[in-house]
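Enquirer: just a sequence and a predicted model for now, questions to come.
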Amino acid sequence: MAKSAPAFTCTECGAVHKKWAGRCDACGAWNAIIEEAPLAAGPSGRTLGARRGRKLALSTLAETEAPPRRVASGLAELDRVLGGGLVPGSAILVGGDPGIGKSTLLLQAAASFAREGLSCIYVSGEEASAQVRMRAARLGLSDAPVQLAAETGLRDILTTLDALRPDLAIIDSIQTMWADHVEAAPGSVSQVRAAAHEIVSFAKKRGTAVVLVGHVTKEGQIAGPRVVEHMVDTVLYFEGERGHQFRILRAVKNRFGPADEIGVFEMTGSGLAEIANPSALFLSERGAATPGSVVFAGMEGTRPVLTEIQALVAASPLGTPRRTVVGLDANRLSTILAVLEARCGIPFAGMDVFLNVAGGMRVSEPAADLAIAAALLSAREDIALPAEMVVFGEISLSGALRPVTQSENRLKEAKKLGFSRAIAPERSKITGGVGIRVQQMPDLTTFVGEIFAAG
């Protein structure tokens, strides 16, 4: 039998190429094509069409099934992100920067689930069992009935899981797993894809919930083929800045609950502590009203979260002014600066612009546009907005302000934290009774004239 030719696969989109190239023709990614060993043709070298498959049992859309059973962990922030608890047989992928606290979070989660009556196995491919026990002792979890193993061989791990049939299995991490039937090094595209496929298939067949830890690239994406994210039911990112104690667990995909939900934790000496009211936490160090500081009333999933957006505008000694952004989209900043200059006649040429979200939070929703513009104008004109004011709204390229979703929930959260004034776009769905005075603006020009010209 002729030997199969090697295949070249793009790690970003999964496209297969006949030879290596620097740029993928399918998705345009550079340096993403990696050689991988070909898969076998099937049992005894036969092709798929050499034998008949079994007939599938079909059903109709009108048939009803009971909703999936959920098991709460006792960690309210984790349960919120999972959609209400752990679903048996689900596959969860957790990614995050090195040292951000992924192993700490999952060890605490395993201990919580074990204390709720679930049988849990924690398999570490990066640390010895003694190291995991040391972390458990530091976190005060030594008495939790969690079983440990330090192993990278996929065949041995699946054999153990099949024999014990635990309710939850945590694999730390998927990049260290080694499948002996794949001719590639651990961490390669083919190894990660094969290991993820075997583990997810086991979870679906045996009803064991599995959690896979994934390394991330320098761009912040989970390393390995993107097909792994399609295989699993839930993809979670554990975010945070090294200089801040806050950690955010964000769901970017969830087949059993809402996506874009977040859970907020605080890293302490005894592990991760839950934060029930993140808005109060992010605004706890905010002092008197200062130029360039604006409070944004945002939404993270179903939860309103208030964050402080800070801006600094100064004359630039450079030929090309600097644009530094932390916690926001840099392209969005460029768009807002262009709208301010084109529609309001306020130039930022020759000025360095620095923009930051306090507390290490990341804001991605368009509703932050008006708060960003307000912070930039406040810093440029050296005018402080009232400390009791919150701002939200989307800015269009024409300078109009577009209404955003869940305006009342944003205002209710602001009222609960002591704010008495708000600026929102015109036509926002506000029925009244929120207990806060709202100024509705039709466009950015009106906002600049009423807020900053009067100041």
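Expert: In hand now; what should we look at? Residues are numbered from 1 along each chain as shown.
Enquirer: C-alpha only now, for contacts and for neighbours.
Expert: Noted.
Enquirer: what segments of the stretch 251-400 of the chain are strands?
Expert: Using DSSP state E, counting those that start in this stretch, the strands of the stretch 251-400 of the chain run over 262-268, 271-274, 293-300, 303-315, 323-326, 351-357, 389-391, 394-395.
Enquirer: need the winner for burial among these.
Expert: Most buried of the strands of the stretch 251-400 of the chain, by mean neighbour count (mean count of other C-alpha atoms under 10 Å): strand 293-300, with a mean of 27.
Enquirer: contacts for that one?
Expert: Under the contact criterion C-alpha atoms under 8 Å, 6 or more residues apart in numbering, strand 293-300 has outside partners 260-262, 304-311, 365, 367-368, 371-372, 374-375, 378-379, 384-385, 389-392, 406, 410-411, 414.
Enquirer: quick revisit: JSON lines for the strands of the stretch 251-400 of the chain, including distance to residue 444?
Expert: JSON lines is the format used below for the strands of the stretch 251-400 of the chain (distance: least, C-alpha to C-alpha, whole Å):
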{"stretch": "strand 262-268", "distance to residue 444": "31"}
{"stretch": "strand 271-274", "distance to residue 444": "38"}
{"stretch": "strand 293-300", "distance to residue 444": "16"}
{"stretch": "strand 303-315", "distance to residue 444": "18"}
{"stretch": "strand 323-326", "distance to residue 444": "22"}
{"stretch": "strand 351-357", "distance to residue 444": "19"}
{"stretch": "strand 389-391", "distance to residue 444": "13"}
{"stretch": "strand 394-395", "distance to residue 444": "7"}
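Enquirer: ok, second structure coming up, stack it against the first:
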Amino acid sequence: MAKPRSLFVCNQCAYETPKWMGRCPECGNWNSFEEQIKAVSTPPAAHKAQIGHNYSNVAELIRIGEIDTENEVRFHTGVSELDRVLGGGIVKGSLVLLGGDPGIGKSTLLLQICEYLGKNLSILYVSGEESVRQLKLRANRLHVNSDNLSILASTDVEVIGNTILQHKPNIVMIDSIQTMCISSVTSSPGSITQVRESTNAFMRIAKSEDIPIFIVGHVNKDGAIAGPKVLEHIVDAVLYFEGERNLTYRILRAVKNRYGSTNEIGVFEMTQTGLNEVVNPSLMLLSGRSINVSGTCVACVMEGSRPILAEVQALVTKTGFGTPRRTATGFDYNRMNLFLAVLEKRAGYFFGNLDVYINVVGGLRLDEPGADLSVAMSLVSSLRDKPIDDDIIAFGEIGLGGEVRNVGNISDRVKEAERLGFTRAIIPKHAVAQINLNKNSNIEILPVSNIKEAFQIIL
């Protein structure tokens, strides 16, 4: 007979211990243990797994060449930015986890695509946080009124699973996984055990019935998806919504995708009627750009196969304190300090008693090395109070020796810059041979081998 026993489980990594501990020895988090009651039973000897004695339980093998994928199709969502991040559309039988901060637009995006998907497919939207009336009010605001969209307000995984198996919808959306619960599990909804077991149940349904399922996941205070890390290993794709709540623009990024690239991003704008996709992010990020102002330079970074132009702003002023202040928004703080050291050692520009501020306009974060040269040029421009011409764009990686190193996709970056009206491009000298431009191209290529040559062009 099962005997209940008390265990303390870490809500971050699912580490179990018989007594409470202040700090988890597995993941290092403090005050993360929660008490749970588990029933432990010892199975009879007759029910133990018998391997090597009963060959009637042998599975049939299928050669990989015999599997037919010619008729495999992806469901298009009607939102090209979402299709780009998913790798071309929704794959049958896939389990997709959508995470992000509260109010950033996760539920809005899923409900919006129901209008387009509902033209040819049947959709089941399961909500554990809102009533059917609340969902109807939100659907009216988003102009979603598809006849193939069915609503279910429930948190019982067994009821939801049986409903899916009975009605066989083409697509299922679960909002959110932290509200789902299984009655046979004694822990409360949102706990590690409930989240893990509920996700496993939906995963089995998705794979066995070939039904794609979207799952909305909450995030904790650190920005990671709440629940065990194994949750991200179970699903086929993990999508993150990024952006500040006080800004209208949102970035959808894939951190895991078994059916596509994880380098693609989707850009959206939050409006009163929902999320609108931004087809040309570069034009959006450069709108309202200051003219004839020192400390600004345009960078070009690659997000997957898409080149994106963003404005980098730098402000260098005399400090009013004993220790200068350094701040970076949208750029790595430690890398900014590295550039300041390189500029002082290799180029002779001293920032020791100056406050330095860096900002990337539009809420975009520049993590690619191709933005190094633009950041360095904006710093020197602000220091010398010398504006950079509006038709100049720069990209390249900066080494500790002050050299400008090559970056990938040079031709794509130059073509995107020319399309948006730039006439001069400062690029690494070693990348000139990789450029393949049309004969009618009007952009001038300015190759440089180190930061001193780059500064001579703008000063």
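Expert: The structure has been received and is ready for your questions. These numbers come from a predicted model, not from an experiment.
Enquirer: now the TM-score, please.
Expert: Once superposed, the chains reach a TM-score of 0.91 (TM-score structural alignment, normalised by the length of the first structure), with 451 aligned residues with a C-alpha RMSD of 2.6 Å.
Enquirer: is the counterpart of residue 88 of the second structure in the first structure in a helix, a strand, or coil?
Expert: The alignment partner of residue 88 of the second structure in the first structure, by TM-score structural alignment, is residue 84. Three-state assignment for residue 84 of the first structure (DSSP: H, G, I helix; E, B strand; the rest coil): coil.
Enquirer: ok, average deviation of the longest helix along the second structure from the first structure?
Expert: Determined from DSSP state H, the single longest helix within the second structure is helix 192-209. With mean C-alpha distance after the TM-score superposition for the first structure, helix 192-209 of the second structure departs from the first structure by a mean of 1.1 Å once superposed.
Enquirer: which elements pack onto that helix?
Expert: helix 157-167, helix 230-234 (3 or more C-alpha pairs under 8 Å, 6 or more residues apart in numbering; DSSP states H and E).
Enquirer: for residue 444 of the second structure, which of these is the nearest?
Expert: Between residue 444 of the second structure and those, the tightest spacing by C-alpha to C-alpha is seen for helix 230-234, at 46.3 Å.
Enquirer: what range in the first structure does the closest one sit on?
Expert: Counting by TM-score structural alignment, helix 230-234 of the second structure corresponds to residues 227-231.
Enquirer: could you list the buried residues of that stretch?
Expert: Residues 227, 228, 229, 231 are the ones in stretch 227-231 of the first structure that count as buried (16 or more other C-alpha atoms under 10 Å).
Enquirer: how far does it sit from its chain's centre?
Expert: 15 Å (C-alpha atoms, centre = their mean, to the nearest Å).
Enquirer: check the fit of it onto the second structure and give the mean distance.
Expert: With mean C-alpha distance after the TM-score superposition for the first structure, stretch 227-231 of the first structure departs from the second structure by a mean of 0.9 Å once superposed.
Enquirer: if I pick the nearest residue to residue 237 of the second structure once chain neighbours are set aside, what's in contact with it?
Expert: In space, and not counting its chain neighbours, residue 237 of the second structure is closest to residue 257: 4.2 Å by C-alpha to C-alpha, 6 or more residues apart in numbering. Contact analysis of residue 257 of the second structure by C-alpha under 8 Å, 6+ apart lists 86, 87, 236, 237, 238.
Enquirer: residue 257 of the second structure pairs with which position in the first structure?
Expert: Checking TM-score structural alignment: residue 257 of the second structure goes with residue 254.
Enquirer: same question, residue 314 of the second structure
Expert: Matched by TM-score structural alignment, residue 314 of the second structure corresponds to residue 311 in the first structure.
Enquirer: ok, now which ones touch the most centrally placed residue in the second structure?
Expert: The centroid of the second structure falls nearest to residue 253 when counting by C-alpha atoms, centre = their mean (2.6 Å). Each residue near residue 253 of the second structure by C-alpha under 8 Å, 6+ apart is listed here: 85, 239, 240, 241, 242, 262, 263, 264, 265, 266.
Enquirer: no further queries at this time; thank you.
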